[in-house]
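S.K.: Below is the sequence, then the predicted model.
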Amino acid sequence: MARTKEFDPDAALQRAVELFWQRGYEPTSMADLVEHLGIARASIYGTFGGKHELYLKALDRYLQHKDPQIVMALSQPGPVLPAVRTLIERYAAESALDPDRRGCMVVNTAVELAGRDAEAARAVEASWTVLETSLTSALTRAQAQGELSADKDPRGIARMLLVLFQGMRVMGRAAADPGRLRDAAAQAAALLG
């Protein structure tokens, strides 16, 4: 008869998200995971695989929560540009007001692992593609509705915003002057017309 798990794998995965998001991949040891998750090393390996597999599962969990929120915010019916401006302001505010200086787990993964870890790089790229595609679609819709000038390039603006958002997350993690983030957000919003 198979043994039943003495812990909730879903809750343990969520605790792993929090730990990896706060500390990163390399600084988090298996001992840290055992302590923070409150489960034995063998249970971690048996349920999630090694540290790398657990990190990728934690990153996927993070993305399952974050990416749909953005897609939903940008795909609502009605005027589009107010939603895009709100997203710009949200990125600036969240980045400036992050009390734990965790940043974004996707950006943290890009900086720490993507250059040397193909699986991490694919997850980062997939998330960035979701954001870029959602922005491009929203801005194309704004153009069709007459909100965005016909001479603007929706894909180019989407890419500029993607890069701006990721930069905001890095600067927020470094405790940058919140005025810089607010000014950058205002300039980006002004480019929309």
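M.R.: On my side now, so go ahead.
S.K.: C-alpha from now on. contacts and neighbour counts both.
M.R.: Fine.
S.K.: Give me the secondary structure label for P77.
M.R.: Under DSSP: H, G, I helix; E, B strand; the rest coil, P77 falls in the coil class.
S.K.: Please give the number of neighbouring residues around it.
M.R.: 8 (other C-alpha atoms under 10 Å).
S.K.: Beyond whichever helix in the chain runs longest, next helix or strand please.
M.R.: Criterion DSSP state H: the longest helix present in the chain is helix 118-144. For helix 118-144, the following helix or strand on the C-terminal side (DSSP states H and E) is helix 154-173.
S.K.: between that following helix and helix 118-144, how many degrees?
M.R.: With axes from the mean of the first three to the mean of the last three C-alpha atoms, to 10 degrees applied, the angle from helix 154-173 to helix 118-144 works out at 130 degrees.
S.K.: Which residues does helix 154-173 contact?
M.R.: 88, 91-92, 95-98, 101-104, 107, 128, 131-133, 135-137, 139-140, 143, 178, 181, 188 (C-alpha atoms under 8 Å, 6 or more residues apart in numbering).
S.K.: Narrow the residues you listed to just the buried residues.
M.R.: 88, 91-92, 95-96, 101-104, 107, 128, 131-133, 135-137, 139-140, 143, 178, 181, 188 (16 or more other C-alpha atoms under 10 Å).
S.K.: Tell me which helix or strand comes right after the helix or strand that contains P82.
M.R.: Using DSSP H and E, the element containing P82 is helix 81-96. Sequence order places helix 105-112 as the next helix or strand after helix 81-96, per DSSP H and E.
S.K.: here's the one I want to compare it with:
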Amino acid sequence: MARVREFDTDQVLAAAVTTFRQHGFAGTSVQNLVEATGIGRGSLYAAFGDKEGLYLAALDRYRADFAQPLLALLDSEEPPLRLVREILVGLVDEIVQDGTRQACLIVSAATELVARDTAVASRVRETTDLLEETLTTLLRRVDPPLADPRAAARFVITVVQGLRVAGAVRPERGWLMSSVDLAVRALA
């Protein structure tokens, strides 16, 4: 008879996301994951296959958590550039308040694994594509119209990823906000 899972998958994935954000894929051992998630090694392997399987599930979870608030923006009546500014300011606030200098799981996956792991590369690409489509849709509503809303969306993605990296090095609000203000002015 097959055993029934005795753990909350959402809690395990949340703990795995945090652990991978703090240490990266290579810097996270299976023992780190066992300690962070509170489940045994056997349960971890039974549920996710291996460390990479848990990492891929964590990437999916992170993407879902990250994408939901962005997709909700499409329903907002606020001016698109104000929403973009709110996204960037919210990101700066998160970076400054974090205190642990956790990396963005998508950015760290892109820099650490994309070149050598096709499954990770696919998930990072899907996440970036989703963000690009969402922002393009939002930026098509700018009045007067932007010359190239898709290029503008890609610019915002680059700013988001750059803020994540810069914030890990220098999590200072004023320093990061100068980039936010410049980015919003460049879009206007």
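M.R.: Here it is on my side, so go on. Predicted, not measured: the structure shown is a model, and the values here were computed from it.
S.K.: For the longest helix of structure 1, name the packing helices and strands.
M.R.: Packed against helix 118-144 of structure 1, as judged by 3 or more C-alpha pairs under 8 Å, 6 or more residues apart in numbering; DSSP states H and E, are the following elements: helix 51-74, helix 81-96, helix 105-112, helix 154-173.
S.K.: Would you convert these into CSV that also reports distance to A123 of structure 1?
M.R.: Formatted as CSV, these follow (distance: least, C-alpha to C-alpha, whole Å):
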stretch, distance to A123 of structure 1
helix 51-74, 8
helix 81-96, 20
helix 105-112, 8
helix 154-173, 15
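S.K.: Nearest to E147 of structure 1 among the ones you listed would be which one?
M.R.: E147 of structure 1 lies closest, by C-alpha to C-alpha, to one member of these: helix 81-96, at 6.9 Å.
S.K.: between the closest one and helix 154-173, how big is the angle?
M.R.: Using the same axes, to 10 degrees: helix 81-96 of structure 1 against helix 154-173 is 20 degrees.
S.K.: Show me the contact partners of helix 81-96 of structure 1.
M.R.: Here helix 81-96 of structure 1 makes contact (C-alpha under 8 Å, 6+ apart) with 70, 73-74, 103, 135, 138-139, 142, 147-148, 161, 165, 168-169, 171-173, 175-178, 181-182, 185, 188-189, 192.
S.K.: Return a ChimeraX selection command for the buried portion of the residues you listed.
M.R.: Buried residues within the contacts of helix 81-96 of structure 1, by 16+ other C-alpha under 10 Å, are selected in ChimeraX with:
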select :70,73,74,103,135,138,139,142,147,148,161,165,168,169,171,172,173,175,178,181,182,185,188,189,192
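S.K.: Just want to check the distance between A152 of structure 2 and V159 of structure 2.
M.R.: To V159 of structure 2, A152 of structure 2 is 10 Å away according to C-alpha to C-alpha, to the nearest Å.
S.K.: can you tell me which residues contact the closest residue to A115 of structure 2 other than its chain neighbours?
M.R.: Closest residue to A115 of structure 2 apart from its sequence neighbours, by C-alpha to C-alpha, 6 or more residues apart in numbering: A121 at 7.3 Å. By C-alpha under 8 Å, 6+ apart, the contact list for A121 of structure 2 reads A109, A110, L113, V114, A115.
S.K.: Most neighbours out of these, which is it?
M.R.: A109 (24 neighbours).
S.K.: corresponding residue for it in structure 1?
M.R.: For A109 of structure 2, the aligned position in structure 1 is T109, judged by TM-score structural alignment.
S.K.: Wait, its match touches E119, no?
M.R.: No: counting by C-alpha atoms under 8 Å, E119 is not a contact partner of T109 of structure 1; they are 10.7 Å apart.
S.K.: ok now stretch 170-182 of structure 1, how far from the chain's centre?
M.R.: The chain centre lies 17 Å from the centre of stretch 170-182 of structure 1; the measure is C-alpha atoms, centre = their mean, to the nearest Å.
S.K.: what about it, how long is it end to end?
M.R.: For stretch 170-182 of structure 1, the first-to-last residue distance is 14 Å (C-alpha to C-alpha).
S.K.: same thing with stretch 92-104 of structure 1?
M.R.: End-to-end for stretch 92-104 of structure 1, by C-alpha to C-alpha: 12 Å.
S.K.: Next: stretch 143-153 of structure 1.
M.R.: Start-to-end, stretch 143-153 of structure 1 (C-alpha to C-alpha) is 9 Å.
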